[in-house]
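**Q** Below is the sequence, then the predicted model.
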Amino acid sequence: MRTSLRPLLVVLVVPLAAALAMVLTAPAPATADRVVIGGHPARMVEAPWTVALASRALFGEKRSGQFCGGAVVGPTTVVTAAHCLSRGVLGMDWRQVKDLRVIVGRNDLRKSDGVEYPTARVWVNPEYEGDNRAGDIAVLTLGVAVPAAYTIPMAGSGDRAYRPGEKAAVYGWGDTQGDGSYASALRTASVQVLADTVCERAYPGNAEGDYDPRSMVCAGLPDGGRDACQGDSGGPLVARGRLVGLVSWGSGCAVAGRPGVYTRISAVADLVAAHG
């Protein structure tokens, strides 16, 4: 799920649980339930650090119980969006979800390959506020280490990967049409890192959201057409081989003038290190 205004799936969407209801309405406030819109199928070997957060008890068996995405940034450390573990998405306190799993190495959620890891520890940023959506980060610690090849480095402050115009890719299993058509197999969409001024104009603090360049990064295409959407929330935005963002929120999916907003990884790297 993308906080939305929408959760992310590669076809441009927003957060998943909330998205199921939101996707039937006009663009609303920014949320993180998106699927990759305007994207194409991805092979897991291309993005082995892309993971699915799942709970069959809450979301059923059909797609392995997937409700959000995430990224592996260390042997036992997975990052995702804080809103993915909110009551708005889960319908309950995340501590009550007894079958929370991180699925690694599974491209098609209808299958049983890859590994489903239980979480040994979960930290959700207590400073995250749904109203302004700043600090949308949560850290899941696995009880068993994943192979080094399944991790991706985080982009630090000043990294070239954040420069406007840099090519980037967003990954997810979210809504691919903006109408609740969730993907079963992993998808990706090619986008561009956009200048902060672009998102500040799009989201100046009105009903559609408030963009904060200190904690957020903006990505999409000037004319729209590619984006994350419902169900993609928490999934990775990657540029220059490094993790630069996590699907967080946006207004609608792949709408011109309404780019996707991501948690800026450099802004939360210290929190990840402290709680990973």
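**A** The structure has been received and is ready for your questions.

**Q** Please count neighbours and contacts with C-alpha atoms only from this point.
**A** Will do.

**Q** Now do the helices in the stretch 101-250 of the chain.
**A** With DSSP state H, counting those that start in this stretch as the definition, the stretch 101-250 of the chain shows helices at residue ranges 196-202.

**Q** State the distance from C229 to P75.
**A** Using Cα to Cα, to the nearest Å, one gets 28 Å for the distance from C229 to P75.

**Q** Neighbour count for the two, which is higher?
**A** Using other Cα atoms under 10 Å as the criterion, C229 and P75 rank with C229 on top: 51 against 18.

**Q** how much space is there between that one and G158?
**A** 28 Å.

**Q** since we're on D270, how many residues are nearby?
**A** A count of neighbours around D270, defined by other Cα under 10 Å, yields 11.

**Q** wait, P153
**A** Under the criterion other Cα under 10 Å, the count of neighbours that P153 has is 15.

**Q** show me the contacts for it.
**A** V73, G241, R242, L243 (Cα atoms under 8 Å, 6 or more residues apart in numbering).

**Q** Distance-wise, check the nearest residue to R226 once chain neighbours are set aside relative to M92.
**A** Excluding its sequence neighbours, the residue lying closest to R226 (Cα to Cα, 6 or more residues apart in numbering) is G38, at 4.4 Å. Computed as Cα to Cα, the G38 to M92 distance reads 33 Å.

**Q** quick one: terminal-to-terminal distance for stretch 100-120?
**A** Distance between the boundary residues of stretch 100-120 (Cα to Cα) amounts to 10 Å.

**Q** put this beside the first:
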Amino acid sequence: MRIRSRSSVLGPVAALVGALALSVVCPGQAVAGRAVVGGRSVQMSDAPWMVALASRDRFGDARSGQFCGGVAVSRSTVVTAAHCMRPEVLGVDWREVPDLRVVVGRGDLGGEEGQELPVRRVWVNPEYDPRTHAGDIAVLTVDQPLTPLPMAPKGDPAYRPGTAAAVYGWGDTRGDGSYSRTLRSAPVRVLDDARCADAYPSGGDGTYRAASMVCAGLPEGGRDACQGDSGGPLVAHGKLIGLVSWGSGCGEAGSPGVYTRMSAVAPLVAAHG
């Protein structure tokens, strides 16, 4: 089982240590969550609500220090995965990361376009369960205006099985540590809850819960989020329906990606955004 965020690093040798830490799970360079397997490069103008979470102190200057993805849902609010803010990813408590930033408008993480915005407030869901991965949501607040993506409410047709969707991120593109410098997106489909429950039954490395999770991919595999994509968006019908959370492997048949269901956490976002 893999969560889809970058491994933690310690001290000024962040880039090297991060690479070694991540190789335990997925050999190659260090980067957060998953990085869109089977996708293509996209322009930031096509996804202006997409952001990168970054810390140069923890992850080095390469790729702007990116360790997870996120998405703007209001002019000042970004949502991401709760596990992105945990010591297992950051190496320390998030309060000990003074240069935590939300990177906006930068499709190429090796470039200088866009902005690196300081985070004014962080709320991490205290009910997040790292065993089942339920409640995988965190809310970050910034002062400068963002371009938001609307969240799909409960009952929205965007959640229906078979719906065409897309996942976005800067993560691993092949499942072997080949992290992308540029933003990528992969077309997937929302899958039936029964298929996901069969793939991830209770007692495994995670438990699929239809009330708070949604899964997407292709039955034959080949398109998915991967390491480095955690917290990034799953979009359908022009709305945010999920956040990259966890899964088994990257793009493997019978192992779809699992996402935090936005309709289930919308009240938490409203309360803490």
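**A** In hand now; what should we look at? Values in this document were obtained by computation on a predicted structure and should not be read as measured data.

**Q** Superpose the two chains and report the TM-score.
**A** Once the chains are overlaid, their TM-score stands at 0.92 when taken by TM-score structural alignment, normalised by the length of structure 2; 257 aligned residues with a Cα RMSD of 1.3 Å.

**Q** hmm, back to that, neighbour count: G38 and M92 of structure 1, which is higher?
**A** Neighbour tally, G38 of structure 1 and M92, criterion other Cα under 10 Å: the higher count belongs to G38, 22 against 13.

**Q** Is it correct that the more buried one is in contact with C229?
**A** No - G38 of structure 1 is beyond contact range of C229, at 10.5 Å (criterion: Cα atoms under 8 Å).

**Q** which position in structure 2 aligns with the residue nearest to R226 of structure 1?
**A** Under the alignment (TM-score structural alignment), G38 of structure 1 pairs with G38 in structure 2.

**Q** in the stretch 101-250 of structure 1, which spans are strands?
**A** Residue ranges of the strands in the stretch 101-250 of structure 1, as given by DSSP state E, counting those that start in this stretch, are 101-104, 115-124, 138-142, 167-172, 187-193, 204-206, 209-210, 216-220, 236-239, 242-251.

**Q** So what touches the fifth one?
**A** Contacting residues not belonging to strand 187-193 of structure 1 are listed as 9-12, 36-42, 162-173, 217-221, 226-228 [Cα under 8 Å, 6+ apart].

**Q** try it again with 6 Å
**A** Contact with strand 187-193 of structure 1 is made by 10, 39-42, 164-172, 219-221, as judged by Cα atoms under 6 Å, 6 or more residues apart in numbering.

**Q** same thing with the fourth one?
**A** Contacts of strand 167-172 of structure 1 with the rest of the structure, by Cα under 6 Å, 6+ apart, involve 9-10, 186-192, 232, 235-239.

**Q** Tell me the one of these nearest D131 of structure 1?
**A** Closest approach to D131 of structure 1 among these (Cα to Cα): D232, at 19.6 Å.

**Q** Could you find the closest non-adjacent residue to the counterpart of the closest one in structure 2?
**A** D232 of structure 1 maps onto D229 in structure 2, with residues paired by TM-score structural alignment. Distances taken as Cα to Cα, 6+ apart place R34 nearest to D229 of structure 2, at 3.6 Å, with adjacent residues excluded.

**Q** now D99 of structure 1
**A** In space, and not counting its chain neighbours, D99 of structure 1 is closest to S55: 5.6 Å by Cα to Cα, 6+ apart.

**Q** what's the spacing between the one you found and L85 of structure 1?
**A** Taking Cα to Cα as the measure, S55 of structure 1 and L85 of structure 1 are separated by 11 Å.

**Q** before we move on, what about K62 of structure 1?
**A** For K62 of structure 1, the distance to L85 of structure 1 (Cα to Cα) stands at 20 Å.

**Q** And G260 of structure 1, by the same measure?
**A** Applying Cα to Cα, one obtains 20 Å for the distance of G260 of structure 1 from L85 of structure 1.

**Q** For those two, work out which one has more neighbours and name it.
**A** More crowded of G260 of structure 1 and L85, by other Cα under 10 Å: G260, with 41 against 25.

**Q** thinking again about what came up before, make JSON lines out of the strands of the stretch 101-250 of structure 1 and add mean neighbour count and distance to E46 of structure 1.
**A** Formatted as JSON lines, the strands of the stretch 101-250 of structure 1 follow (neighbours: other Cα atoms under 10 Å; distance: least, Cα to Cα, whole Å):
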{"stretch": "strand 101-104", "mean neighbour count": "24", "distance to E46 of structure 1": "13"}
{"stretch": "strand 115-124", "mean neighbour count": "17", "distance to E46 of structure 1": "17"}
{"stretch": "strand 138-142", "mean neighbour count": "24", "distance to E46 of structure 1": "22"}
{"stretch": "strand 167-172", "mean neighbour count": "30", "distance to E46 of structure 1": "11"}
{"stretch": "strand 187-193", "mean neighbour count": "26", "distance to E46 of structure 1": "10"}
{"stretch": "strand 204-206", "mean neighbour count": "12", "distance to E46 of structure 1": "36"}
{"stretch": "strand 209-210", "mean neighbour count": "22", "distance to E46 of structure 1": "33"}
{"stretch": "strand 216-220", "mean neighbour count": "29", "distance to E46 of structure 1": "20"}
{"stretch": "strand 236-239", "mean neighbour count": "28", "distance to E46 of structure 1": "12"}
{"stretch": "strand 242-251", "mean neighbour count": "34", "distance to E46 of structure 1": "13"}
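
**Q** closest one to G69 of structure 1 among those strands?
**A** Shortest distance between G69 of structure 1 and the strands of the stretch 101-250 of structure 1, using Cα to Cα, is found for strand 167-172: 6.3 Å.

**Q** What range does that closest one cover in structure 2?
**A** Under TM-score structural alignment, the match for strand 167-172 of structure 1 in structure 2 covers residues 164-169.

**Q** Please work out which residues outside the longest helix belonging to structure 1 touch it.
**A** The single longest helix within structure 1, with elements called by DSSP state H, is helix 265-275. Helix 265-275 of structure 1 is contacted by residues G156, S157, S215, V244, G245 when judged by Cα under 6 Å, 6+ apart.
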